[in-house]
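Chemist: how would this look folded up:
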Amino acid sequence: MNCTTNVVQVTNVSPSTTSEQMRMLFGFLGTIEELKLFPPDESPLPVTSRVCFVKFQDSESVGVSQHLTNTVFVDRALIVVPFAEEGKSRAPSLMAESGPLPANRGL
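Modeler: So this is what the prediction gives:
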């Protein structure tokens, strides 16, 4: 896939990490336009892991930020990958194109 993106997806984020901590960490790598942490800081639900999306002002910061993969932040090794925003909306249609799953006849 040859698409340029300004967004990275960060997974394996510690449940105790806040959006402000993520903003500080990734802010050293480029200007952040938007940062979303899921579940959000104020979530009443118990959290076992978080996912963070960071949108940079320029796509060069995406390449640089991938170097943070396997960096331990708080208590977990982060996984940082480019995220194509248009891919998110295409996922349901890809599943529909694959057709129904075969039945499990041997069980």
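
Chemist: use CA for all of it now, contacts and neighbours both
Modeler: Noted.

Chemist: list the contacts for residue 16?
Modeler: Listed by C-alpha atoms under 8 Å, 6 or more residues apart in numbering, the contact set of residue 16 reads residue 74.

Chemist: That one falls within a helix, correct?
Modeler: No: counting by DSSP: H, G, I helix; E, B strand; the rest coil, residue 16 is not found in a helix; it is coil.

Chemist: now the other sequence, so there's something to compare against:
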Amino acid sequence: MVSGSTRVIQVTNIAPQATKDQMQTLFGYLGKIDDIRLYPTIRDVSCPVQSRICYVKYYDSATVNVAQHMTNTVFIDRALIVIPMQSGEIPD
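Modeler: Presented below is the predicted three-dimensional model:
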């Protein structure tokens, strides 16, 4: 696991029909969220997508270690993959 240097996680293998509110609720149980972004956004979806990606920034870096335990949690119809972001920032 990564030391307490980052506050951002990357969540991949998200079902295309998942919403930002659903991700906020799911990962909000672990700790207070500073920022959350789900890509591609609804307006970006001009062609069908197979999966989406989400970045969650927590207020407390200790929450990142807890969030990694959400890996392999089945959400909708996919097993989520959670990894810490070394940069500590959400990409655009």
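
Chemist: Let me see the TM-score of these two.
Modeler: Comparison of the two superposed chains (TM-score structural alignment, normalised by the length of the second structure) gives a TM-score of 0.86, and 89 aligned residues with a C-alpha RMSD of 2.2 Å.

Chemist: can you give me the strands for the first structure?
Modeler: 7-13, 32-38, 50-56, 72-73, 76-77, 79-82 (DSSP state E).

Chemist: Turn the ones you listed into CSV, columns for distance to residue 64 of the first structure and mean neighbour count.
Modeler: Formatted as CSV, the strands of the first structure follow (distance: least, C-alpha to C-alpha, whole Å; neighbours: other C-alpha atoms under 10 Å):
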stretch, distance to residue 64 of the first structure, mean neighbour count
strand 7-13, 11, 22
strand 32-38, 13, 16
strand 50-56, 11, 21
strand 72-73, 17, 15
strand 76-77, 17, 16
strand 79-82, 10, 20
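
Chemist: Let me know which of those strands is the nearest to residue 63 of the first structure.
Modeler: Distance to residue 63 of the first structure, taken as C-alpha to C-alpha, is lowest for strand 79-82 among these, at 7.9 Å.

Chemist: Which elements pack onto that closest one?
Modeler: Here strand 79-82 of the first structure touches strand 7-13, helix 60-65, going by 3 or more C-alpha pairs under 8 Å, 6 or more residues apart in numbering; DSSP states H and E.

Chemist: Out of those, flag the one nearest residue 31 of the first structure.
Modeler: helix 60-65 (8.2 Å).

Chemist: Summarise which helices and strands the closest one is packed against.
Modeler: Under the contact rule (3+ C-alpha pairs under 8 Å, 6+ apart), helix 60-65 of the first structure is packed against strand 7-13, strand 79-82.
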